[in-house]
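> Sequence and computational prediction follow.
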Amino acid sequence: MILESAILYVKPELQEQFEKDFQIAGQYISSINGYIRHSLSKCIEQPNKYLLLVEWETLEDHTIGFRESPQYLEWKKLLHHYYDPFPIVEHYTNIISNNNS
């Protein structure tokens, strides 16, 4: 499993509409082969800062399967104008898990 992370800085005056549009955008990313799940969290200390986490089966499911798809073009059209600056996307692989509750 690959974890994609992106810190999203949304233009402050557009936060409410971004959150609505992000709910719509979820249909595009979740339709891609290799997609597992995603979450969007809002920063408490900096309200226009969001953390996007997406789990993929493989790196290529994101970098090729999603980024080269028609769904990505819709995602991009719906969301990319909200960001300032444009987010840096990174990918992680798990090396240690602790599932103790």
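That came in fine, so what should we check first?

> rest of the way, CA atoms for contacts and neighbours
Will do.

> Now do the buried residues in stretch 74-85.
W75, L79, Y82, Y83 (16 or more other C-alpha atoms under 10 Å).

> next, the one to line up against it:
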Amino acid sequence: MILEAVMLQVKEGMETEYEEAFRDASEIISSMKGYISHQLQRCMEVEGKYLLLVQWETLEDHTIGFRQSNEYQQWKKKLHHLYDPFPIVEHFEQVQLY
């Protein structure tokens, strides 16, 4: 399993629109092969700042299966115009501690 982590900055005054669009777009991502779960967290200190965490079975489920799909084009259309600056997406794997 991998964790996709994205720090998002939504354009000023568009937070409500973003959260509504994200609720709608959640149906898209949750239908994808390899999707496990996701959550969106709103920052308490910085207006318009969010943290998106998505669990995928494999890195390729996100980078190829989702990112190269028609569904991703729908996701982009619903959400990408609301970000400034455009977010950086990073992927993490769990460290096994013994």
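That came through, no problem. The model shown is predicted, which means the values in this text are computed figures rather than measured ones.

> Give me the TM-score for these two chains.
After superposition, the two chains reach a TM-score (TM-score structural alignment, normalised by the length of structure 2) of 0.96; 97 aligned residues with a C-alpha RMSD of 0.9 Å.

> picking up where we left off before, in strands, which of the buried residues of stretch 74-85 of structure 1 appear?
Counting by DSSP state E, no part of those is found in strands.

> Format these as JSON lines; extra columns: distance to N48 of structure 1.
Formatted as JSON lines, the buried residues of stretch 74-85 of structure 1 follow (distance: C-alpha to C-alpha, whole Å):
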{"residue": "W75", "distance to N48 of structure 1": "19"}
{"residue": "L79", "distance to N48 of structure 1": "14"}
{"residue": "Y82", "distance to N48 of structure 1": "10"}
{"residue": "Y83", "distance to N48 of structure 1": "10"}
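
> Can you tell me which of those residues end up in helices?
Applying DSSP state H to these, the entries found in helices are W75, L79.

> what kind of secondary structure is the residue nearest the centre of structure 1 in?
Among the residues of structure 1, the smallest C-alpha distance to the mean C-alpha position (C-alpha atoms, centre = their mean) belongs to L52, namely 4.1 Å. Counting by DSSP: H, G, I helix; E, B strand; the rest coil, the backbone at L52 of structure 1 sits in strand.

> Look up how far M14 of structure 2 lies from the aligned partner of it in structure 2.
For L52 of structure 1, the equivalent position in structure 2 is taken to be L52, counting by TM-score structural alignment. Applying C-alpha to C-alpha, to the nearest Å, the value for L52 of structure 2 to M14 of structure 2 is 17 Å.

> L8 of structure 2 now?
13 Å.

> Between the two, point out the one with more neighbours.
More crowded of L8 of structure 2 and M14, by other C-alpha atoms under 10 Å: L8, with 23 against 12.

> Assign the more buried one to helix, strand or coil.
Remark: L8 of structure 2 carries the secondary structure label strand [criterion: three-state DSSP].

> Please verify my assumption that it contacts P87.
Yes - using C-alpha atoms under 8 Å, L8 of structure 2 and P87 qualify as a contacting pair, with a distance of 5.5 Å.
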